[in-house]
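Colleague: Next come a sequence and a model predicted from it.
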Amino acid sequence: MAVGKWGRSVRKHKWREWSRLALAVGASTFLAVLNASAGSWSPGIAALLIGPLLACIRLDMRRTAAVAAWSLLLALAAGAAQRRVSTPGFVVEFLVLLAGSTLAVRNAAQYTATETALARAMEVAHASQNAILHPVSAQLGSVSVCTRHHSPVPGASAGGDLYDIVHTPYGTRLLIGDVRGHSLDALVTTAATIRAFRDLAYLTPGLADLAGALDARISPSLGPEDFVTAVLAEFTPGEVRLVNCGHPAPIRLGNQIKLLEPPEFALPLGLHPTPRLHRVFLQPGDQLLFYTDGLTEARDAKGTAFPLLERVGDTLTAPSPSDALDALYGMVTAHTGGPLTDDLALILCQPADAPAPSVVRYA
């Protein structure tokens, strides 16, 4: 299916290029025919510059140069048909056409170089983001962890979702967050936040103190309107400790499905939050789902949000955490009717020694 979509996209792109080329060539040809006619009025061969100008707007240098060469040949043919090639008026108009065509080719070259550089930058950005958010499917300490990251549809800019999991002397610690914005600057902030978490998670005993240390580390590099929503989690035997800084609350999956909202709202990182530690006791078989707002903001054609709490329990019938996350993403894209337009990060955690839950009900 993915190959089919890619093929249709390529064919559509090629069709647009050929239609633009045909329009530019057709405009020059039509004007040349008017000039070569024996009527009492003709637009002048300088008007053939319309073809190269149309080409340089959206076509590359090679195609624009072809249109420009075709226009110059048509101008000479039209002048020869009227026996005006040696007249001063024709020479002046031809020089105007030549100069304009040269500028059109130069403009197309600059446009092509800019487009190539931008495409390369976005390619590097997405490759860097995928390297930062590499998939995890492993046991860290006493916790089994599985992650997924889905980038936006082709053509969208780099996102700001982030996550990381480390095993520390204080337990297995997890960070999931979302940087404000979707640009290369957001990607830089994503990398800086993950780097700060890896540095500080091993050195800071308290989870709330870790949030404060992260805020102090990344705030100097943020703009006045930049911030990072985040959830920090720390797994210890029988419980998980949470600190939420303006991020969607995780979900506990087990005999009951519950949204683990913080006791009070805290500002995102970068805005100097004062979050409170939230302790949640876990039963055997409980799982925790962490996610970014690409899940909660997924909407169908009518604008209806994805019913997360009602549907998330269905994923527990999957044979493995990896299959569960794939099933959840399949449900979301079925709801939206296609790929998501925003980044989405998912993390599913379960104590490694706990049996899989057999009964799930919404509460």
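Modeller: Perfect, thanks for sending it.
Colleague: Please make it C-alpha for all contacts and neighbour counts, starting now.
Modeller: Will do.
Colleague: Could you say whether residue 196 sits in a helix, a strand or coil?
Modeller: In terms of secondary structure, residue 196 is helix; the call rests on DSSP: H, G, I helix; E, B strand; the rest coil.
Colleague: Any idea how many residues pack against it?
Modeller: One way to gauge burial is a neighbour count; for residue 196, by other Cα atoms under 10 Å, it gives 16.
Colleague: Name the nearest residue to it, ignoring sequence neighbours.
Modeller: If the residues on either side of it in the chain are set aside, residue 196 comes closest to residue 214, at 6.4 Å by Cα to Cα, 6 or more residues apart in numbering.
Colleague: and that neighbour, which of the three is it?
Modeller: Criterion first, three-state DSSP; result for residue 214: helix.
Colleague: Quick check: the gap between it and residue 292.
Modeller: In this structure, residue 214 lies at 19 Å from residue 292, with Cα to Cα, to the nearest Å as the measure.
Colleague: In the stretch 201-350 of the chain, what residue spans correspond to helices?
Modeller: For the stretch 201-350 of the chain, the helices defined by DSSP state H, counting those that start in this stretch cover 207-218, 293-296, 308-311, 321-336.
Colleague: putting a second one here so we can go through both:
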Amino acid sequence: MTVHKSASGSVMLSWLPLAAMAVVAVADVVVGPGVGFLPLVSLGPAFSGLVGGWRRTALVGAAALLVCVGLGLYDGLFEERRGFRAMASVAGVTVAGIVAAVTRSRREAELASVKSIAEVAQRVLLRPVPRTAGPLRAAVSYTSAVAQARIGGDLYEVVASPHGVRVIVGDVQGKGLAAVETAAVVLGAFREAAHDESDLVGLGERLGRSVARELEGERFVTVVLAEFGSGHEAVFLNYGHPAPMVVREDGSVDFPEPASFALPLGLGEHGTEGPRPYQVGFAPGDQLLLYTDGVTEARDSGGSFYPLGDRAGLLKEPDAERALETLREDLVRHVAGPLHDDAAMLLLRYHNHVG
């Protein structure tokens, strides 16, 4: 439906210059030369310069000059020089329209180049997570609060390391390029340290040092780290991030939290103790959803937060990608408009999951 409406709109815009000239010509013939409609023929090339290329604008301008000459002869305006003034007006607007069309085409080319660079940056920063990592099946969803944006301050990654499958989901304070830069620092440090550090605490400390070197002032990053070994359990390390959601095989929902909360990355220099790892049972048939606060803090028109726990049943779909997409669509419907914050979700299951 959206594509059809967009195509219809493009067709209407393409015919607008010719329609404008036709209306002016008919009005001039019906009303007569006394009203002075003839210079309005220049609306044709003016509109064409806004919606078409320079060649099309030049052709429309030539057509407008022919219409101007024809109507001028019909109305006898060249005897009073009014016809020449109308032609000069049409020629001037046509030149301006051609300049506008060329400028717009250059800007569109520059925008296409910037979008291409952004897509490359997305693949480097938020590259697709592996569909399988060790015994786990992974699916990810990212919804930006900024229209047409592809990257932001939310981050995620899944790494199959010698120490087990390690996962990170985080949220950088703030927005814009500074948040993207910080997310790149955290992800780069995680991808390297996930292979090198033998335990989750060491991995978290290494991330903290990397962030501390980059951040200034009161900026910070909330992060939850998860590790999956050979047993049926997950180990978490939480730096001020929303608690993960565990959906058991029987449909029950749990949001396991640490015994004590720790500050986000970047605020550790205040001298508080770092987070302690805690274990949660995670067996075949269970599902684990890691997410950013853009999900749980999304509000509807009445100000109610998104009830993530009540929507856990939407993840029954056997296909992980479809299940997560169903949940994302429900989140968007809840807000009934653009999100006010980026929303990232990472769904983990064992192979051969049964919904």
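Modeller: Perfect, I can see it now. Treat the numbers as computed from the prediction; the structure is a model and nothing was measured.
Colleague: Superposed, what's their TM-score?
Modeller: Once superposed, the chains reach a TM-score of 0.75 (TM-score structural alignment, normalised by the length of structure 2), with 339 aligned residues with a Cα RMSD of 4.1 Å.
Colleague: Would you mind finding the match for residue 242 of structure 1 in structure 2?
Modeller: In structure 2, the residue matched to residue 242 of structure 1 (TM-score structural alignment) is residue 237.
Colleague: got it, and residue 43 of structure 1?
Modeller: Alignment note (TM-score structural alignment): residue 43 of structure 1 maps to residue 36 of structure 2.
Colleague: quick revisit: and the residue nearest to residue 196 of structure 1, what's its match in structure 2?
Modeller: Aligned partner of residue 214 of structure 1 by TM-score structural alignment: residue 210.
Colleague: Isn't its match up against residue 186?
Modeller: Yes. The pair residue 210 of structure 2 and residue 186 qualifies as a contact (Cα atoms under 8 Å) at a distance of 7.2 Å.
Colleague: When those two are compared, which one has more neighbours?
Modeller: The residue with the greater number of neighbours, taking residue 210 of structure 2 and residue 186 and applying other Cα under 10 Å, is residue 186; the counts read 24 against 19.
Colleague: The more buried one -> structure 1?
Modeller: Across the alignment, which pairs residues by TM-score structural alignment, residue 186 of structure 2 is matched by residue 193 of structure 1.
Colleague: gap between its match and residue 2 of structure 1?
Modeller: 33 Å.
Colleague: One more: residue 15 of structure 1?
Modeller: From residue 15 of structure 1 to residue 2 of structure 1 the distance is 20 Å (Cα to Cα).
Colleague: Can you pick out the residue with more neighbours from these two?
Modeller: Here residue 15 of structure 1 and residue 2 are compared on neighbour count by other Cα under 10 Å; more neighbours surround residue 15, at 12 against 7.
Colleague: Please identify which helix or strand holds the counterpart of that one in structure 2.
Modeller: In structure 2, the residue paired with residue 15 of structure 1 according to TM-score structural alignment is residue 8. With elements delineated by DSSP states H and E, residue 8 of structure 2 resides in helix 2-31, which encompasses its position.
Colleague: Do you have the strands of structure 2 handy? List them.
Modeller: Here structure 2 has its strands, by DSSP state E, at 132-133, 136-143, 154-161, 164-172, 221-228, 233-239, 245-247, 253-254, 278-281, 287-291, 343-350.
Colleague: Could you list every helix and strand in contact with the last one?
Modeller: Right, the one you point to is strand 343-350 of structure 2. Using 3 or more Cα pairs under 8 Å, 6 or more residues apart in numbering; DSSP states H and E as the contact test, the elements touching strand 343-350 of structure 2 are strand 136-143, strand 154-161, strand 287-291, helix 293-296, helix 320-335.
Colleague: ok, residues contacting that strand?
Modeller: Judged by Cα atoms under 8 Å, 6 or more residues apart in numbering, the contacts made with strand 343-350 of structure 2 from elsewhere in the structure are 135-145, 154-156, 169, 283-295, 320, 324.
Colleague: Check the first one too.
Modeller: With Cα under 8 Å, 6+ apart as the contact definition, strand 132-133 of structure 2 has outside contacts at 138, 158-160, 165.
Colleague: Take those residues and lay them out in CSV including neighbour count.
Modeller: As requested, these are arranged in CSV below (neighbours: other Cα atoms under 10 Å):
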residue, neighbour count
138, 20
158, 24
159, 20
160, 20
165, 21
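Colleague: Can you tell me which of those residues is nearest residue 315 of structure 2?
Modeller: Within the contacts of strand 132-133 of structure 2, distances to residue 315 of structure 2 taken as Cα to Cα reach their minimum at residue 138, with 13.1 Å.
Colleague: quick revisit: what sits in contact with each of residue 210 and residue 186 of structure 2?
Modeller: Both residue 210 of structure 2 and residue 186 lack any common contacting residue under the criterion Cα under 8 Å, 6+ apart.
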